[in-house]
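> Following is a predicted model, sequence given first.
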Amino acid sequence: MSWINFFFFVIILNTVTGTVAYLLCKLLTRIAEKAGAIRVIYLMYRLVLIFYIVPLGWICSCVRSYRRSGSILLGDSFYGNPLIFWIIQIALIVWIVGMIYGILRKAKEKVNERAAYRLKMQNNIPFRADWHREMLKRMYPHKNWKRVRFCTNFMMKSPVVSGVFTQTMIFPECRYSKPEMQVILMHEGMHIVRFDNLVKMIILTITYIDWFNPLLDPYLKEMDKWADISCDISVCNKFLGGKTKLYFDVLISARDPRRISMPAFVSQLNSKDSIERRMNYMIQWKRSGGRKLVSALLMATLIAGSSVTAFAASGQVATQQNDLYREIRVTESEAIGEETDQEIHFLPADQVDQEKWDNAIVYEEAALDPLTVQKNFTWTVPPDNFVRSTGFIKQKGGQIIVSCYLYSQLNHRVGIRRPDGSQLYVLGTHQITKTFNCESTGTYYVFVENMGRVDIKVSGYYIR
């Protein structure tokens, strides 16, 4: 069920858990603002990104499934029920078409902006910047500043940083005093060492994938806003001893009075309202202090609340999916009279490849309910090998019902091994449902033998 796993657990559940984390973060942001814990807000917004990109729900479901049945697969792709199968396929097609349409629409909107951006970049004039690199190395010694390019550009009205993996720091053609240049390098360098451009690019990519989520655009704007506020606080706290007058004097003098649209840029300083808002938050931060305890509690609340949602949602979806899977398989078996028309073959004990049988993969299947005799399984069978159940006791005159679906176009063996070592099996592919009679009392096994040269997957149940 690779498509169902991918669609529900990686896309749907990640969207749900990421959105819950974002909404919880907005609530905690208000608390942080009132408490004066301004510095932690950007960290919380970056933490939300983890719940959008790390498939915690899928991982949790795989672990639970492995502990229960020895397999990380849940159910199957519902090939046995055409209605549900095609509903899943249509949902996937709609998602893919929507994603392609969103990418093309965004690309069309950005054509003029990118053309203007390329025109501006053609006017970049590189310079050696030995003093700039030396200054940045002192400020941020763990960063390799040799890979960062420095340019001037007469079309730029404020310092900017472009690029995601290889950055270019661009300055307008104007003279800054040494203290002003130091502050500018502090600010732009902070964005580079924190990978703010990369974070924005990841969020932008997620907006293409989860195009049906209306909250991703507001999340991107919030991240952009708090990235600069956090940068202001970090620079003043780390280099200026909390003194903000010089810092904001430089930002105001360096800001661009016109709005310039450039992709993958940080710190354009192009809005008077933005500067005023950042100054207000800085003043609030200075008055309240670090608020480390409040910050730690807010981060812990965000992690705990979002994680509980991820694990609870994954468990509920996995349970409902397996319930639906079992209902479909039972309904399907009843519809076909519980048996397919494959002929039962007999293989004497002396003709069974005992070495291969002894090296077979053995799975512990979980009972559907605590006292039931029906076992649910999803096995991956290596080429030219057996996968079998654990042994179980059956009385003479009993029956073993095996119903499964083989994801293969070739014929394979599905059957039981009897107490005397002989085998009864049917040779077929796709849906197989067969009843085997027990002619003696002893230990029986259910097995699938892969007759091909590649791994196959088989999902179903047996009633012992």
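Structure's in. What do you need? Every value quoted in this text rests on a predicted model; they were computed, and no experiment measured them. Numbers count the residues shown, from 1 in each chain.
> C-alpha only now, for contacts and for neighbours.
Fine.
> Mind jotting down where the helices sit in the stretch 201-350 of the chain?
Under the criterion DSSP state H, counting those that start in this stretch, the stretch 201-350 of the chain contains helices at 216-239, 245-254, 272-288, 292-335.
> Just say which of these is most tucked in.
Mean neighbour count (mean count of other CA atoms under 10 Å) peaks for helix 216-239 among those, with a mean of 18.
> if we can go back for a sec, mind putting the helices of the stretch 201-350 of the chain into CSV with distance to Arg194?
As requested, the helices of the stretch 201-350 of the chain are exported to CSV (distance: least, CA to CA, whole Å):
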stretch, distance to Arg194
helix 216-239, 9
helix 245-254, 19
helix 272-288, 19
helix 292-335, 19
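> Tell me which of those sits nearest to Ala367.
Evaluated over the helices of the stretch 201-350 of the chain, closeness to Ala367 peaks at helix 292-335, with 11.9 Å, by CA to CA.
> tell me what the closest one is packed against?
Judged by 3 or more CA pairs under 8 Å, 6 or more residues apart in numbering; DSSP states H and E, the packing partners of helix 292-335 are helix 13-35, helix 39-53, helix 56-69.
> Okay, one more to line up with it:
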Amino acid sequence: MNWINFFFYVIVLNSLTGTVAYLLCKLLALVAKKYNAIRIIYPLYRLVLLFYIVPLGYIYIRCKVGFFYGSATIGDGFFGNLEIHLLIQLCLVTWIIGMIGICVVYYAGKWKKYRIMYRNNLPFRGDEYRAILRRFYPKKNWNRIRFCTNFTVDSPCVMGIFHHTIAFKTLNYSKEDIEIILMHESTHIVRKDNLGKKIAMVIVLINWFNPVLRFYLKDLDAWGDISCDIHVCSRFLGGHARKYFDLLWRFSQMEEQYSENLPAFVSKLNSEQSLGKRVEYMIRWQKAGKKTGVSVLLALTLVIGSSVTAFASSVQVASQQNNLYCKTRVQEVDVVDNDDLQEYVIPADQVDEEKWDNAIVYDDALLEPLSIQRNFDWKIPGNNFARSVGFIKKAGSTIVVSCYVYDDRYHHVGIRRPDGSMLYVNGMHQVTKTFNCETTGTYYVYVENMRSKQIRAAGYFIK
């Protein structure tokens, strides 16, 4: 896949469609709050991750134009305009440097703090805690879970993505408090909340140029705790949340000034700043119940609305990119037309028809409809042809063929005329030629590989 397609269709377009999905999710979250469908909000925010990860726009373009035809590389390289090509390369270098810089300066610092905090973990066996976890989630394998104490954390938390550690600030909790803590942290583990946070953090790193993503990471973290509260109270406490929030309130009063802020890939029991919101949404959930119908409708709206946006934006980006490509390529004809190339004719009775019939045919009908120009990117096996499908030309008109042959030897670039004869030029690297059409009929554009190994020819022809 060409760097330009990678940058536009996978990075820029994913950032755009993901951001639209996030903004739509915030709108749907307002609707969910209005109808008290609180439980669906966190799944909606997690669903947004798909639109940042899956390159829907690129997949759509590839499926539309075909995986094996020249149009699948619309705009690649901008062969006719070196300035545009260099500008795209500059954008790519800036993106890579920015990504590395943010990773080293910002996230490396967070990771260092996390590792310092992690080294303060003091492990203990915790067999009785593991037995409590098995009672809560009997189908989950809890044998590899680790239990530790850590004086640097401000509340109990779960660390890790695949190998989890539950860290307690101290062990002087009552049995009832321990059970509530383990309810909360085991729910984070079962739902893989830390993995979702880590994926979101990587997306923020890759799309560092998109400031909206930082707000998304914050919302995902906040709603993860709210959703976990509701799940714990619903599954284990019969909907009664008073004991649960009494524990959170007591923990908030015990926070110390020197406690470290936990990074995005750690889920903790309590945050004093969010406690009021968590109580508010818990009360609203208790009054409203599940709201299954509203939840399903909101999820479908997010998926359909974001998918339509992804497809629409991909079409617009492809169209604009292709238009710019076509303009730069057409302008090149006036500058680089090599009319001094000698033309050669193969009479119809001397054409190797068997070889012609076995040529690789690239159907340009699969390309985006252009008025006069067809782009191609052909891979031509050794000692064989690659050709277009036939098209009608009138007598007195011309066919402009311009392509770059990726090889250091001469190859044949030409047309086949209605009478069966072949008109071609011998060219190497950049080959541009205007062929005259002497009769009305069906013409073909072709490139013949004159050596035994596969070559590539990319460019366009104007009918």
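That came in fine, so what should we check first? All values derive from a computational prediction rather than experimental measurement.
> Could you get me the TM-score between them?
The TM-score (TM-score structural alignment, normalised by the length of structure 2) is 0.88; 458 aligned residues with a CA RMSD of 3.1 Å.
> Could you take the helices and strands packed on helix 292-335 of structure 1 and lay them out as CSV, with extra columns for mean neighbour count?
CSV is the format used below for those (neighbours: other CA atoms under 10 Å):
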stretch, mean neighbour count
helix 13-35, 20
helix 39-53, 21
helix 56-69, 19
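> Kindly present the ones you listed as CSV, with separate columns for distance to Ile125 of structure 1.
What follows is these, written out as CSV (distance: least, CA to CA, whole Å):
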stretch, distance to Ile125 of structure 1
helix 13-35, 41
helix 39-53, 34
helix 56-69, 46
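> among the ones you listed, which is nearest His345 of structure 1?
Here helix 56-69 is closest among these (CA to CA), at 28.5 Å.
> Just the residues contacting that closest one, thanks.
Here helix 56-69 of structure 1 makes contact (CA atoms under 8 Å, 6 or more residues apart in numbering) with 5, 9-10, 13-14, 71-74, 310-311, 313-315, 318, 363-366, 377-378.
> Compute the first-to-last residue distance for stretch 389-396 of structure 2.
This stretch, stretch 389-396 of structure 2, spans 21 Å end to end (CA to CA, to the nearest Å).
> Would you mark the buried spots in it?
Residues 390, 393 are the ones in stretch 389-396 of structure 2 that count as buried (16 or more other CA atoms under 10 Å).
> contacting residues around that stretch?
361-364, 436-445, 463.
> and the aligned partner of Tyr244 of structure 2 in structure 1, what does it touch?
In structure 1, Tyr244 of structure 2 lines up with Tyr247, judged by TM-score structural alignment. Contacts for Tyr247 of structure 1 (CA under 8 Å, 6+ apart) come out as 183, 236.
> Also Cys404 of structure 1?
Neighbouring residues of Cys404 of structure 1 by CA under 8 Å, 6+ apart: 430-433, 458-461.
> 10 Å instead, please
Taking CA atoms under 10 Å, 6 or more residues apart in numbering, we find Cys404 of structure 1 in contact with 80, 329, 333, 376-378, 414, 429-434, 448, 458-462.
> Skipping its backbone neighbours, what lies nearest Gly290 of structure 1 in space?
Ranked by CA to CA, 6 or more residues apart in numbering and with sequence neighbours excluded, the top spatial neighbour of Gly290 of structure 1 is Ala37, at 6.5 Å.
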